[in-house]
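Visitor: Next one to model:
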Amino acid sequence: MKKSERRVAIALVGVALWLSGLYTTIVGLLYDRPAEFRYGVLAIFFGVAIAVIALNLISIPGLSSKKKPISR
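Guide: Below you'll find the model as predicted:
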């Protein structure tokens, strides 16, 4: 598995967590369950954070496998 494929797989887990958090939040709002609502919102935040971090790792210096030529 290449590094980019691993990042996409991790981002997919983050998106799945985000979607499950969205579902849990909506159910918590509809049926007036405060704890379920809070855990859903927490899952949304973690899911979005995982997806963003996984997809933006390529922009961190030193982690990219491609070497950029130094312009002088």
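
Visitor: From now on I want contacts and neighbour counts done on CA atoms only, so please keep to that.
Guide: Noted.

Visitor: Just want the most central residue of this structure.
Guide: Ala51 (2.0 Å; CA atoms, centre = their mean).

Visitor: so who does that residue touch?
Guide: Ile10, Ala11, Leu12, Val13, Gly14, Val15 (CA atoms under 8 Å, 6 or more residues apart in numbering).

Visitor: how close does the fourth one sit to Arg33?
Guide: It stands for Val13. Using CA to CA, to the nearest Å, Val13 is found at 26 Å from Arg33.

Visitor: this one as well, want them side by side:
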Amino acid sequence: MVQAEPRIILAAVAVFMALAGLGATIRGLLFDSPAFIHYGALALVAGVASFVVLLMPTTADDT
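Guide: Model prediction:
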């Protein structure tokens, strides 16, 4: 059985978190809810940043 690296699984979770943040931001804009806009934008930024950091190669990946 092929074992996936935990970083790849966490990166996939980060992508879905970013998508949920985008959805929350759009919902906040449509229904004029500042809390949804702020938390959605925060989730979007955190998800994209986590995705980028998790998929950057490390020194252990050189082998």
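
Visitor: circling back to that earlier point, would a markdown table of the contacts of Ala51 of structure 1 with distance to Tyr23 of structure 1, secondary structure and neighbour count be doable?
Guide: Shown next, in a markdown table, are the contacts of Ala51 of structure 1 (distance: CA to CA, whole Å; DSSP: H, G, I helix; E, B strand; the rest coil; neighbours: other CA atoms under 10 Å):
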| residue | distance to Tyr23 of structure 1 | secondary structure | neighbour count |
| --- | --- | --- | --- |
| Ile10 | 20 | helix | 18 |
| Ala11 | 18 | helix | 22 |
| Leu12 | 17 | helix | 17 |
| Val13 | 15 | helix | 16 |
| Gly14 | 14 | helix | 24 |
| Val15 | 12 | helix | 20 |
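
Visitor: would TSV of those with distance to Arg38 of structure 1 be doable?
Guide: Listed next are the contacts of Ala51 of structure 1 as TSV, based on distance: CA to CA, whole Å:
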residue	distance to Arg38 of structure 1
Ile10	24
Ala11	23
Leu12	23
Val13	20
Gly14	18
Val15	18
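
Visitor: Could you single out the nearest of those to Gly47 of structure 1?
Guide: Distance to Gly47 of structure 1 across the contacts of Ala51 of structure 1 (CA to CA) is lowest for Gly14, with 4.2 Å.

Visitor: So the residue nearest to the centre of structure 1, which state does it fall into?
Guide: helix (DSSP: H, G, I helix; E, B strand; the rest coil).
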